[in-house]
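# Pasted the sequence and its predicted model underneath.
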Amino acid sequence: MKSSTLYAGAALACALGLSACGGGSGDLPLTVSISGGVTKEGLVLRNEGNGEEVTVPAGAASVQFKKYLSTDDEFNIVTKSVPSNVSTCTISNGKARANYYTIYTVVPTVFCTIKPHPLSVAVNGLNDSGLVLVNGSDRQPVTPPATAGAQVTVSMAQIPEDGSYVVKIFSDPGTQKCDISGGTGSMGATGPSTAPVVTCGPKPQ
C-alpha cells in the first residue's frame, strides 16, 4: 500500500510538469542566432530532438522555436532547407541538453554563406598607366594592354548574390580621360544586372 501511495504521488508530480520527469512544455526557450546575412526566404530549421520546425524570415538576426524545453531535454538543430542564394549553412552549439547554460550562455548559431559571383569590367581604348577602378573598398589598378587600345577585362572582387555594386573610376590614366557605363547594378543568380564598360580616350585639352 505504501509503495502504491508513493507511485501515485510521483505520477502526480510528473503531471504537474516537473522537468525531472521528462514531460510538460518546459520553461527554457530555444533561440537560435542567425549570422551571415540571410537576405531571402527559405531557411528552415528543425529541432531533431522533438521534430519541431521553424521558418527564418529574411533579414532576421535570430529566431525562436515555439515549444519550450524542459531541463535535460535534448535538442539537435539542423537545416531542413536553405534560401536559393545560399551556398552552405553551418551550425555551432546546435546539439546539447537543455539547461540554463546551453540556452542562455552558449547560444546556438547558424552561419550561412551567400553565393558569390564574379564581376568583370571591360576596358576599351586604354594606352597609358594610372587607371584605377573601385567598388566600395575593392580597388583594382588596370595595366595597359600590350597592344595599345585593345580591350582589357578587369576582375573585381566577387559580389554576393542579391548584393549591389557601384563601380567607379578612382583615377584616370596620365594622358587619358575614361568614362564608365553600366557600373551600377545588382548581382543575380546568373550574373550582374549590367555590363560595366570603361571607355578611354585622349584627355581634353
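All right, it came through fine.
# Please make it C-alpha for all contacts and neighbour counts, starting now.
Fine.
# so which helix or strand takes in residue 14?
Secondary structure from DSSP states H and E places residue 14 in helix 2-15.
# what's in contact with stretch 51-68?
Contacts of stretch 51-68 with the rest of the structure, by CA atoms under 8 Å, 6 or more residues apart in numbering, involve 25-35, 37-47.
# so where do the helices sit in this structure?
Assigned by DSSP state H, the helices in the chain fall at 2-15, 100-104.
# and these as TSV, adding distance to residue 152 and mean neighbour count?
What follows is the helices of the chain, written out as TSV (distance: least, CA to CA, whole Å; neighbours: other CA atoms under 10 Å):
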stretch	distance to residue 152	mean neighbour count
helix 2-15	75	11
helix 100-104	54	15
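# For those helices, could you give me a markdown table that also reports distance to residue 75?
A markdown table is the format used below for these (distance: least, CA to CA, whole Å):
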| stretch | distance to residue 75 |
| --- | --- |
| helix 2-15 | 21 |
| helix 100-104 | 10 |
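# what's the closest of the ones you listed to residue 143?
Closest approach to residue 143 among the helices of the chain is made by helix 100-104 (53.8 Å; CA to CA).
# what number of residues lie near residue 189?
14 (other CA atoms under 10 Å).
# State whether it and residue 85 are indeed in contact, as I suppose.
Yes. With contact defined as CA atoms under 8 Å, residue 189 counts as touching residue 85 (7.2 Å).
# what's the overlap in contacts for the two?
Common neighbours of residue 189 and residue 85 (criterion: CA under 8 Å, 6+ apart): 161, 162.
# Enumerate every residue touching the closest residue in space to residue 169 that isn't next to it in sequence.
With sequence-adjacent residues excluded and distances taken as CA to CA, 6 or more residues apart in numbering, residue 169 is closest to residue 133, at 4.7 Å. With contact taken as CA under 8 Å, 6+ apart, residue 133 is in contact with 139, 140, 141, 142, 167, 168, 169, 170, 171.
# do you know how far residue 133 is from residue 99?
Using CA to CA, to the nearest Å, residue 133 is found at 53 Å from residue 99.
# What of residue 146?
67 Å.
# the more surrounded of the two?
Legend: neighbour count by other CA under 10 Å for residue 146 and residue 99, higher for residue 99 (17 against 9).
# and the more buried one, what is it in contact with?
28, 70, 71, 72.
# another structure for you, compare them:
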Amino acid sequence: MKLSYAGAGVALILAATLAACGGKAQFTLQGTVDNLRNSGLVLANGNDTVSVPAGATSFTFPQQIDYGTTYNITVKTDPAHMNCQIGGGSGSAGHTVTIQAQVVCNQNTYTLGGLFTGLTAAADGTARTVTLLNGSTGGAVTISSASGTLGAGDFVFGTQVADGQSYGVTVVKPDVANGLTCTVANGTGVMHEAAVSNLILTCVPTP
C-alpha cells in the first residue's frame, strides 16, 4: 500500500512540474504477455491498437496518453486457437508511475464425448458401469447403465482437451468384469476447433 501511495505521489509531482512548464505528463500504455503461443493477438485502447506477435513477453501501444486520461485495454482479436485475459488494464493515467497491464493467454479447450450402447443393468437390476480413460493426463469418465435408456445414452469427459492436443480413449478393463465386454470406436484423434462427440462405446454380453 505504501508503494502505491508513493508511486501516485511521484506521478502527481511530475504532473505538477510539467504543468508549471505548460505541458502535461505523458504515459506509455504497456504490459507483460504470458503464454502467447500463436499469432493474431490484437490489443486495443479505444482507437489505438497494437499487434502482439507469437512468443512475445511484452507489448507497448504506439500512442502515449496524457496525465488524467482514462484508459481501458481490451482484447480486440484473440490469437488463433487461444483466448486471452487482461489484468490491470484500466484506470487513470497518473495513478501510478507506470502503466503495466498483464495479458495471460490460454489454448482453447473443447469437450470430448459420444454415445454408448448395450450397457444394460445386470439380471437382478443392479446397475453396471464402465470407465473410460483418456490417456494418462486427459481424465476419466465412468458411465452407468442407470444413466441411459435401454442401455443407450451419451457421455462426456469432465476434463476438456486443448486445441491441437491428441486424445486416446480406452476402456478400463476391471470395470468390464460384470458380464459385459465393451469396446470404443473413434477413440483416437486430435482436438481441433470444435467439441468431439463421435466416440462410440459398444457393450455386448461376455461369451
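Cool, got the structure. Since the model is a prediction, treat every value here as computed from it, not as a measurement.
# ok, back up a step: which among the contacts of residue 99 of structure 1 end up buried?
Neighbour-count burial (16 or more other CA atoms under 10 Å) applied to those gives 28, 70, 71.
# quick check, nearest of these to residue 150 of structure 1?
Closest to residue 150 of structure 1 out of those is residue 28 (65.9 Å), distances taken as CA to CA.
# Just to check, the closest one is in contact with residue 73?
No. Residue 28 of structure 1 lies out of contact with residue 73 (CA under 8 Å); the separation is 9.7 Å.
# who touches both of these two?
Common neighbours of residue 28 of structure 1 and residue 73, using CA under 8 Å, 6+ apart, are residue 98.
# if I look at residue 80 of structure 2, how far off is residue 53 of structure 2?
Residue 80 of structure 2 is 11 Å from residue 53 of structure 2, by CA to CA.
# Surely residue 87 of structure 2 and residue 105 touch.
No. With contact taken as CA under 8 Å, residue 87 of structure 2 and residue 105 are classed as non-touching, separated by 11.4 Å.
# So for these two, which residue has more residues nearby?
Ranked by neighbour count (other CA under 10 Å), residue 87 of structure 2 and residue 105 place residue 105 first, with 19 against 14.
# Could I get the contacting residues of the closest residue to that one other than its chain neighbours?
Take residue 105 of structure 2 and drop its neighbours on the chain: the residue closest to it by CA to CA, 6+ apart is residue 84, 4.0 Å away. Residue 84 of structure 2 sits next to 75, 78, 103, 104, 105, 106 when contact means CA under 8 Å, 6+ apart.
# Report how many residues lie close to residue 19 of structure 2.
12.
# For my notes, confirm it occurs in a helix.
Yes. Using DSSP: H, G, I helix; E, B strand; the rest coil, the assignment for residue 19 of structure 2 is a helix.
# Make a markdown table from the buried ones among the contacts of residue 99 of structure 1 and add distance to residue 155 of structure 1 to it.
Listed next are those as a markdown table, based on distance: CA to CA, whole Å:
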| residue | distance to residue 155 of structure 1 |
| --- | --- |
| 28 | 50 |
| 70 | 53 |
| 71 | 54 |
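# out of these, who's nearest residue 120 of structure 1?
Closest approach to residue 120 of structure 1 among those (CA to CA): residue 28, at 50.1 Å.
# picking up where we left off before, would you reformat the contacts of residue 133 of structure 1 as TSV and include distance to residue 51 of structure 1 and neighbour count?
Output for these, formatted as TSV (distance: CA to CA, whole Å; neighbours: other CA atoms under 10 Å):
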residue	distance to residue 51 of structure 1	neighbour count
139	48	16
140	50	17
141	53	14
142	55	19
167	47	23
168	50	20
169	54	17
170	54	14
171	58	14
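# doesn't residue 112 make contact with residue 194 of structure 2?
No. Residue 194 of structure 2 is beyond contact range of residue 112, at 9.5 Å (criterion: CA under 8 Å).
# The two - which one has more neighbours?
residue 112 (24 against 12).
# show me what contacts the aligned residue in structure 1 for that one?
The equivalent of residue 112 of structure 2 in structure 1 is residue 119 (alignment by TM-score structural alignment). Neighbouring residues of residue 119 of structure 1 by CA under 8 Å, 6+ apart: 155, 156, 157, 158, 159, 191, 192.
# ranking the residues you listed by neighbours, who comes first?
residue 192 (23 neighbours).
# Report the contact partners of that one.
119, 185, 186.
# Throw the residues you listed into a markdown table and include distance to residue 64 of structure 1, thanks.
Below are the contacts of residue 192 of structure 1 laid out as a markdown table (distance: CA to CA, whole Å):
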| residue | distance to residue 64 of structure 1 |
| --- | --- |
| 119 | 37 |
| 185 | 35 |
| 186 | 32 |
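# any idea which of those is the one closest to residue 163 of structure 1?
Once CA to CA is applied, the member of the contacts of residue 192 of structure 1 that ends up nearest residue 163 of structure 1 is residue 186, at 5.6 Å.
# what lines up against that closest one once you look at structure 2?
Aligned by TM-score structural alignment, residue 186 of structure 1 pairs with residue 190 of structure 2.
# pretty sure that match is touching residue 169, no?
No. Using CA under 8 Å as the test, residue 190 of structure 2 is too far from residue 169 to be in contact (11.7 Å).
# which residues are contacting stretch 175-190 of structure 1?
Applying CA under 8 Å, 6+ apart, the contact partners of stretch 175-190 of structure 1 are 85, 117, 126, 128, 159-169, 172, 192-204.
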